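Enquirer: got a structure for you, letters missing:
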């Protein structure tokens, strides 16, 4: 799976979706106009004199403004409403319950662990997890406007009836949707179709308001009937559009899930159980979001089905599948198949392989996530799943290595959050001083989703305290910048996006970023210059290039640079990530700080980077 190609495909699908939506809107306006024009001829024309003409410019303009404006308003309003925490809103509208990261329920704990493993493997903060408690069918979905804002939701049936391998296959399928840009596409589709649904509702209102009125209300009733009928036709067209957009992407997500886990029996077992148990979602709003689910959420004809036939999906994963006998076996037994050996899957330590791994975690990355969670002391893992402990972990990671600043920093933590958090921070700092530096970023990723559970005011307090801890020693290290950037992206994700900038500015920003990355792991200026020279060879644009020997950039300046570069297109960002990796890996040795900085760059560019792997 090529992350950058998948992102391009999602954008093309979005453009195609908008085109067919506009075609449907034009058809709807034409149908309403014809209904009103014919209705006015029948209601008001005196055929003995002169019937009203079929072409009535004033009526046509009124239809374009009224019907078109109503659809446009309904669509844009829904898209706007879902642009901020859209995944959370959809999960809650469908009856979802947020699973606390500190849950002690055995099944919920298993789900959290599976999601954490996939998040570490993917190089993103673990998304919030929701359970649809009222749904007994086996199903799941991922939703969100951006990778950093995604949520994963599963039904109670999936939680209780799937084995761990099967659950991992379903979660891997949903992570594929997160990484491929499908979530944003699905939200736009949901928003566009809302305008057509609003047309049907408006038609019903018009019919009720005109009922019992005098004869002059005839055109209003006719218009209302026309809007209801045409609205239903529009909904039918919307279902066909959803089916066309969704089916192929489901095949791709199934294939990605097998690739992530290297365990075809996991997702195949889940699909087989769906064949016997079902995946129906009973919630009344389920049909509206049917294209987002892992399995079909309702019964549709083959033409309107948002998902490929179940047998075909299983057959692509398991060619030996026998549809006649497998369903009963899948329901009667809990399937478990250990993944094959990961030997030989570790990729070489090269920029090209790093780019290939972006948005495309391998079984080895998943194994890293599993092993990391298993290696953490139980009290550290438990703390990452509790709000107080998660705050203390983040603050411990931000304490200055120069101990003379520690008292001031600890006083700040105690002042803001009290002695319990201060004492936990001190204890975690002691543990971190002896821990492998490579656990810092994954541990931070585990703490972030717990902090998301806090109120907006409490999240802002965490961000503000982190800023004060960083500033305590008068300098911002690369690791502190990475932490600050990731913390802001997840806890304050709605900052204004930068518009596209000139090519000259992009060239200057690229030059500055590659200079910084070349410096990051090099003490010797000549070695850093050599790393820079190697990076610009694969840079996304032509020079002139000039190595900047300045080792430091302010956090604000680096934020500005990354925001500019994040506004570029997919081909540019692909080459930029390769150039950044070239600068970092030039000497063949990547430190924890370099890996963290490279991760922050990729995060800023919306390019999730899995953990860097040393060759065996």
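Expert: On my side now, so go ahead. Just so it is clear, the model here is predicted, and its values are computed rather than measured. Numbers count the residues shown, from 1 in each chain.
Enquirer: Could you use CA atoms for every contact and neighbour count after this?
Expert: OK.
Enquirer: for the residue positioned nearest the centre of the chain, what are its contacts?
Expert: Centroid-nearest residue in the chain: residue 147, 3.2 Å away (criterion: Cα atoms, centre = their mean). By Cα atoms under 8 Å, 6 or more residues apart in numbering, residue 147 lies in contact with 178-179, 181, 606.
Enquirer: again, 6 Å this time
Expert: residue 178 (Cα atoms under 6 Å, 6 or more residues apart in numbering).
Enquirer: do residue 268 as well
Expert: Contacts of residue 268 were listed using Cα under 6 Å, 6+ apart, and they are residue 314.
Enquirer: Check residue 409 too.
Expert: Neighbour list for residue 409: residue 469 [criterion: Cα under 6 Å, 6+ apart].
Enquirer: The helix or strand harbouring it: which residues count as buried?
Expert: Using DSSP states H and E, residue 409 sits in helix 406-417. By 16 or more other Cα atoms under 10 Å, the buried positions in helix 406-417 come out as 406, 409-410, 412-414, 417.
Enquirer: Could you check the angle the very next helix or strand once past it makes with helix 406-417?
Expert: Heading C-terminal from helix 406-417, the first helix or strand you meet, by DSSP H and E, is helix 419-434. Comparing the axes of helix 419-434 and helix 406-417 via axes from the mean of the first three to the mean of the last three Cα atoms, to 10 degrees yields an angle of 140 degrees.
Enquirer: picking that back up, please identify the one among the buried residues of helix 406-417 that lies nearest to residue 329.
Expert: residue 417 (54.3 Å; Cα to Cα).
Enquirer: For the longest helix belonging to the chain, name the packing helices and strands.
Expert: In the chain, with assignment by DSSP state H, the single longest helix is helix 218-261. Applying 3 or more Cα pairs under 6 Å, 6 or more residues apart in numbering; DSSP states H and E, one finds that helix 218-261 contacts helix 164-180, helix 182-210.
Enquirer: Any buried residues in the very next helix or strand once past that helix, and which?
Expert: The helix or strand immediately downstream of helix 218-261 is helix 264-277, counting by DSSP H and E. Using 16+ other Cα under 10 Å as the test for burial, helix 264-277 gives 264-275, 277.
Enquirer: same thing with stretch 431-444?
Expert: 432, 440-444.
Enquirer: Stretch 298-316 now?
Expert: For stretch 298-316, burial by neighbour count (16+ other Cα under 10 Å) applies to 304-308, 311, 313-314.
Enquirer: Second structure follows, compare the two:
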């Protein structure tokens, strides 16, 4: 499944939503104008204004301001990130250092899915709800969160929980979260008229003015009529909004179910979860006050509604498991034991692979510049596919990293020390001494000693272990305040410059930390609307840099052209000179390239892979450079497993 195409489809679907919204607003304007004219007809002093062009203009302006302002405010609030949605429904963030077996299992499953899919590891919120349910919320993968109910954690086994998480991660990768937020905001703007109507009705009713039928001033009656009318318009608008929401949401749920099966290649996981919901007294019910507004974000319908946002359980199960016998398990009697790591012995290639002794780990050791086990193109083909084998590989890698380092990554202080240790120069001792002095001068007390201690352990790790370790530091680093993160970034830049030269790998690590880890401090647009054709000169800079620095002295032109022709066969811009492909030029190019569509960005990433693979000697460094470029384009890639 091409998730870049799905993201572009989601963008087009958003455009369709706005057209429906505009049509709804036009209908509301006409209704408000008719309502105002009818109400004014009951008041002698205002009767002359009824059914006039002036009243139509006033009704139009006021309605547009109210509906659009309410929608914009709501979307703006929701766009702060999934955190606000999770907290509004009573979710409590699970601490990374938790020792609770249930919470630990949830975090481990989410962490594995995130690393395998190449998305940032999202914070996880636990909801004290007995129903079996979960949701993904946020405006982009950079600010997404996962919400899980206690019922989901206690009534599903690990495979079923993994199936549910795969479903939610597909919503993240498909761009469904942004659609969900816009749906919520649009419907809120329409229904907001009903809230105004309720206020007006109460004002007119409780003032008693509506009962003064013999008074010449019948303003109270007008207020009641306007209030009742706006209530009716808001309810009808909400009714049709619910139909639109249900029709869109149901199709996205089918897509997410199919994606979950494709990810895990284990249909029993998600099918088993759906069956347990069907056989459970509490089902997927959510009692939170926000369940109605956010019902379309859940794994299963959290409320009973005429226009359910989710397909019926039997239909979803039949699509996954056509031979299902229509029987549900007795979920109320089920109680699961929590496992932080599943048995991998039944998975091909992973017998006895989980161990804590990194010295016995069977992955290749050495510098990150060693030859890659796969080409860049084959890496891209498997990237984003969360197969059971890849999940097992992630678990194996995590379990092979020394426990002392895994304890450090759970803490913001230890995580920063790990990143600093990875940037220490291993060849130039003078440069390394300068780096250690910088850490001593600029970082917190004790950072230099802890960094040096960690560096001695990190040097023995394989390249894959180091990369997974970087991913593991993400949740702790995202907890830094804006000032702390800014200081952290400043130290990283000084460490990179300490050896008086910046290589592409250091630049890429910096970009991953800046754009992925610093998501809450550096908000930006996820994707734009520009095509590749409009950005060919900027694409040439990126491909030129890869060709100049990755061909080991060979002529860079053939490698450059191999990548560029995949973007445009009709026109090849000459390869830029090496001095025009420096890091500052790359930064400038990426600013414009970030405005491309998701599919256009994917085309550029594919072209980069062709340039990298041209000499037939793809290295781990080149794979990580590709990941750095992708991160800078808001299209993060997972580790090379």
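Expert: Cool, got the structure. All values reported here derive from a predicted model rather than from experimental measurement.
Enquirer: ok so, going back, state the span of the second structure onto which the longest helix of the first structure is aligned.
Expert: Counting by TM-score structural alignment, helix 218-261 of the first structure lines up with residues 221-264 of the second structure.
Enquirer: quick check, distance from the matching stretch to the centre of its chain.
Expert: 23 Å (Cα atoms, centre = their mean, to the nearest Å).
Enquirer: so residue 154 of the first structure touches residue 138, yeah?
Expert: No. If you go by Cα atoms under 6 Å, residue 154 of the first structure and residue 138 don't touch, sitting 7.9 Å apart.
Enquirer: one step back: would you mind checking which of the buried residues of stretch 298-316 of the first structure is nearest to residue 2 of the first structure?
Expert: residue 313 (20.8 Å).
Enquirer: What's the match for the closest one in the second structure?
Expert: Residue 313 of the first structure maps onto residue 316 in the second structure, by TM-score structural alignment.
Enquirer: Same question for residue 388 of the first structure.
Expert: So residue 388 of the first structure corresponds to residue 413, using TM-score structural alignment.
Enquirer: Disregarding flanking residues, what is the spatial nearest neighbour of that match?
Expert: Leaving aside its chain neighbours, residue 413 of the second structure sits nearest to residue 447 (7.9 Å; criterion: Cα to Cα, 6 or more residues apart in numbering).
Enquirer: what about the one you found, neighbour count?
Expert: 20 (other Cα atoms under 10 Å).
Enquirer: That one -> the first structure?
Expert: Using TM-score structural alignment, residue 447 of the second structure sits opposite residue 421 in the first structure.
Enquirer: How much space separates that match from residue 320 of the first structure?
Expert: Using Cα to Cα, to the nearest Å, residue 421 of the first structure is found at 56 Å from residue 320 of the first structure.
Enquirer: can you check residue 401 of the first structure too?
Expert: Applying Cα to Cα, the value for residue 401 of the first structure to residue 320 of the first structure is 58 Å.
Enquirer: same question, residue 157 of the first structure
Expert: Residue 157 of the first structure is 26 Å from residue 320 of the first structure, by Cα to Cα.
Enquirer: what does residue 560 of the first structure give?
Expert: 54 Å.
Enquirer: more crowded one of those two?
Expert: residue 560 (14 against 9).
Enquirer: The second structure: which residue goes with that one?
Expert: Using TM-score structural alignment as the criterion, residue 560 of the first structure maps onto residue 588 of the second structure.
Enquirer: same question, residue 524 of the first structure
Expert: Here residue 524 of the first structure is matched to residue 553 in the second structure, going by TM-score structural alignment.
Enquirer: how about its match, what does it touch?
Expert: Neighbours of residue 553 of the second structure in contact, by Cα under 6 Å, 6+ apart: none.
Enquirer: Same question for residue 278 of the second structure.
Expert: Residue 278 of the second structure makes contact with residue 328, according to Cα under 6 Å, 6+ apart.
Enquirer: Quick one: map residue 270 of the first structure onto the second structure.
Expert: Taking TM-score structural alignment, residue 270 of the first structure has residue 273 as its aligned residue in the second structure.
Enquirer: Wasn't residue 43 of the second structure part of a strand?
Expert: No. Applying DSSP: H, G, I helix; E, B strand; the rest coil, one finds residue 43 of the second structure to be coil, outside a strand.
Enquirer: Not counting stretch 186-206 of the second structure itself, show me its contacts.
Expert: Residues contacting stretch 186-206 of the second structure (Cα under 6 Å, 6+ apart): 67, 70-71, 220, 223-224, 227, 230-231, 234, 237-238, 241.
Enquirer: As JSON lines, the residues you listed with neighbour count and distance to residue 387 of the second structure would be great.
Expert: Below are the contacts of stretch 186-206 of the second structure laid out as JSON lines (neighbours: other Cα atoms under 10 Å; distance: Cα to Cα, whole Å):
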{"residue": "67", "neighbour count": "20", "distance to residue 387 of the second structure": "45"}
{"residue": "70", "neighbour count": "21", "distance to residue 387 of the second structure": "43"}
{"residue": "71", "neighbour count": "23", "distance to residue 387 of the second structure": "39"}
{"residue": "220", "neighbour count": "22", "distance to residue 387 of the second structure": "66"}
{"residue": "223", "neighbour count": "23", "distance to residue 387 of the second structure": "61"}
{"residue": "224", "neighbour count": "23", "distance to residue 387 of the second structure": "60"}
{"residue": "227", "neighbour count": "26", "distance to residue 387 of the second structure": "56"}
{"residue": "230", "neighbour count": "28", "distance to residue 387 of the second structure": "52"}
{"residue": "231", "neighbour count": "23", "distance to residue 387 of the second structure": "50"}
{"residue": "234", "neighbour count": "23", "distance to residue 387 of the second structure": "46"}
{"residue": "237", "neighbour count": "24", "distance to residue 387 of the second structure": "43"}
{"residue": "238", "neighbour count": "21", "distance to residue 387 of the second structure": "41"}
{"residue": "241", "neighbour count": "22", "distance to residue 387 of the second structure": "37"}
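Enquirer: now for those, which pair is the farthest apart?
Expert: Going by Cα to Cα, the pair spanning these furthest: 220 and 241, at 31.0 Å.
Enquirer: about what we covered before: the match of residue 560 of the first structure and residue 541 of the second structure, how far apart?
Expert: Counting by Cα to Cα - residue 588 of the second structure and residue 541 of the second structure are separated by 10 Å.
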